[in-house]
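1. Below is the sequence, then the predicted model.
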Amino acid sequence: MKHKNIIILSLLFTTAICSQNMSQNAGSSLFSDYKASRVGDAITIIVVESSQASNNAETKTGRSSNLSLSGGFDVNNKTSSSGNATLSTGNDFSGSGSTKTVGVVKTKISATIDSVLSNGNLVIKGSRKISINGEEQMIYIKGIVRPSDIAADNSVLSYNISEAEIVFEGSGIIDNAQKPGWLTKLFHWLF
């Protein structure tokens, strides 16, 4: 009996020392899904952004004025001649303008956890460079993600990122063709 107690105590002691820490070994556990939560962990950002803005303005003004004079004179109770003078002025203005902007962006980009804030939220940063036939497109993303917004496949929708900065930049022949030339820039600067 004494030997059984020693064996049971040694098993309990070994189990207590070698117990599994679920937060450190979640990737190898059979009972939990691994979610990105530590610095350096990868996370997939699904960028689904759409924006729409419109502004309309219309102005109409008008002013008109008329001045009329008429008169005559008599000589020996006879009306001899009369004169009329008329002066008219007018001013009309009509102006209108409208702007409309629509933007839709859909892409996926991988990012890494840069730091973990004291409240558990994750600061993420990521970039991707795509080059096709001399055209380069850079995509940058950064922001703060709540751990509860991370799906089981370690993806986050972009509208769940607070303080999100999503930047698309391009360079190449098409980008250069969309910019005004130096002569056009000079004329705009002068006039």
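-> Structure received.
2. use CA for all of it now, contacts and neighbours both
-> Will do.
3. The residue nearest to the spatial centre of the chain: what's it in contact with?
-> Taking CA atoms, centre = their mean as the criterion, Ile166 is the residue nearest the geometric centre of the chain, at 6.7 Å. Residues near Ile166 by CA atoms under 8 Å, 6 or more residues apart in numbering: Ile139, Tyr140, Ile141, Lys142.
4. what do you get for Asp92?
-> Applying CA under 8 Å, 6+ apart to Asp92 gives the contacts Lys60, Thr61, Gly62, Arg63.
5. switch to 10 Å and redo it
-> With CA atoms under 10 Å, 6 or more residues apart in numbering as the criterion, the residues that contact Asp92 are Lys60, Thr61, Gly62, Arg63, Ser64.
6. what's the single longest helix in the chain?
-> If you go by DSSP state H, the chain has its longest helix at helix 2-17.
7. packing partners for the next helix or strand after it?
-> Moving toward the C-terminus from helix 2-17, the next helix or strand (DSSP states H and E) is strand 42-75. Helices and strands touching strand 42-75, as assessed by 3 or more CA pairs under 10 Å, 6 or more residues apart in numbering; DSSP states H and E, comprise strand 78-116, strand 122-132, strand 135-145, strand 155-157.
8. Would you mind giving these as JSON lines with distance to Val39 added?
-> Compiled in JSON lines, those are given as follows (distance: least, CA to CA, whole Å):
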{"stretch": "strand 78-116", "distance to Val39": "5"}
{"stretch": "strand 122-132", "distance to Val39": "8"}
{"stretch": "strand 135-145", "distance to Val39": "13"}
{"stretch": "strand 155-157", "distance to Val39": "16"}
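9. dropping in the other structure now:
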Amino acid sequence: MKRIASALVLASLVAGCGVTDRLANVGRAPKLTPMDNPSAPLIEPSLGNQAAAHRSGKPVETAAPSASLFRTGAGAFLRDQRASRIGDIVTIRINISDRAVVGNSTTRSRTGSESAGIASLFGLESQLDKVLPGNPDPANLVDTSSDSQSAGAGNTSRSEQINMTVAALVTDVLPNGNLLIRGRQEVRVNFELRELIVSGVVRPEDIARDNSIRHSQIAEARISYGGRGQLTDAQQARWGQQIYDALFPF
């Protein structure tokens, strides 16, 4: 009981913190998450920087002109413009249309009967009426039968469909050339905030010509689509009901 009481007190305190936050945000729209600083090289390599570094023996940290044709990726006509470095942007096309139906049925039946008796046992069968009530018959002492039946059926149906497009940043390049990507998109309409988060590992070879990639080509993909706001709060059970459901098994 002490453990249950302690758990209730702790859950109340934790829930109380959430209540305080919700009361402070009454009448206010949910806040957008601050944008993280994108990872990108501070200085783009160029022919001029490489020549100066070769003469001095150390790298020269000077910003390259944004319109220089000698800066890698700035105005290259022959360079592949698909994402390949830290800070590059790649478009992710999410087209999830999954449907699964699982059904099973089980039927079990069993019938058994047993019959046993002692017609004669060294004359001891004549003494059974003194031990067992009801004038027993030695030839039919035990007669049992059993019958059991069991039937079960189950059906699971699931359907999901998400069609979205999100831009992601290349956050790191692995030693084998694969790219770590992460994209975050938030859309707030009135008092409801919708959030889409995508992360995973992609191969540069899988990126299409239009610098896009399908979600099915992302390894270790983590796709989260949800929201927060007044509509989400209305669809969730109250914190007291959630605590009750977690603690009481009946």
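-> Yep, that arrived. In this text, all values refer to a predicted model and were calculated from it rather than measured experimentally.
10. tell me which element Asn176 of structure 1 is part of?
-> Secondary structure (DSSP H and E) places Asn176 of structure 1 in helix 173-177.
11. With structure 2 overlaid, how far apart is that helix on average?
-> Superposed on structure 2, helix 173-177 of structure 1 shows a mean distance of 2.9 Å to its aligned residues (mean CA distance after the TM-score superposition for structure 1).
12. by contact count, what packs against that helix?
-> In this structure, helix 173-177 of structure 1 packs against strand 135-145, with contacts taken as 3+ CA pairs under 10 Å, 6+ apart.
13. just how off-centre is the strand it packs on within its chain?
-> 12 Å (CA atoms, centre = their mean, to the nearest Å).
14. and that strand, which stretch of structure 2?
-> The counterpart of strand 135-145 of structure 1 in structure 2, using TM-score structural alignment, spans residues 192-202.
15. most neighbours per residue, which of the helices and strands packed on strand 42-75 of structure 1?
-> Neighbour counts (mean count of other CA atoms under 10 Å) averaged over each of these peak at strand 155-157, with a mean of 20.
16. That one vs structure 2, mean deviation?
-> Per aligned residue, strand 155-157 of structure 1 averages 1.2 Å (mean CA distance after the TM-score superposition for structure 1).
17. in structure 2, what residues pair with the very next helix or strand once past that strand?
-> Taking DSSP H and E as the definition, the helix or strand that follows strand 155-157 of structure 1 towards the C-terminus is strand 162-171. Alignment note (TM-score structural alignment): strand 162-171 of structure 1 is matched to residues 219-228 of structure 2.
18. Of all the residues in that stretch, which ones are buried?
-> With burial defined by 16 or more other CA atoms under 10 Å, the residues of stretch 219-228 of structure 2 counted as buried are Ala221, Gly227, Arg228.
19. Test my guess that the last one contacts Glu195.
-> Yes. Under the contact definition of CA atoms under 10 Å, Arg228 of structure 2 touches Glu195, with a separation of 8.2 Å.
20. shared neighbours, these two?
-> Here Arg228 of structure 2 and Glu195 share the contacting residues Arg188, scored by CA under 10 Å, 6+ apart.
21. now Asp129 of structure 2, what's its secondary structure?
-> helix (DSSP: H, G, I helix; E, B strand; the rest coil).
22. Return the residue of structure 1 aligned against Gly87 of structure 2.
-> Gly87 of structure 2 is assigned Gly40 in structure 1 as its aligned equivalent, the criterion being TM-score structural alignment.
23. List the residues that contact its match.
-> Ala111, Thr112, Ile113, Asp114, Ser115, Ile124.
24. what about 6 Å?
-> Counting by CA atoms under 6 Å, 6 or more residues apart in numbering, Gly40 of structure 1 makes contact with Thr112, Ile113.
25. What of Asn211 of structure 2?
-> With contacts defined as CA under 6 Å, 6+ apart, Asn211 of structure 2 is in contact with Arg82, Val90.
26. Check Asn163 of structure 2 too.
-> With contacts taken as CA under 6 Å, 6+ apart, Asn163 of structure 2 has the following neighbours: Ile94, Asn95.
27. what do we get in structure 1 for it?
-> By TM-score structural alignment, Asn163 of structure 2 lines up with Lys106.
28. So in structure 2, which helix runs the longest?
-> helix 2-24.
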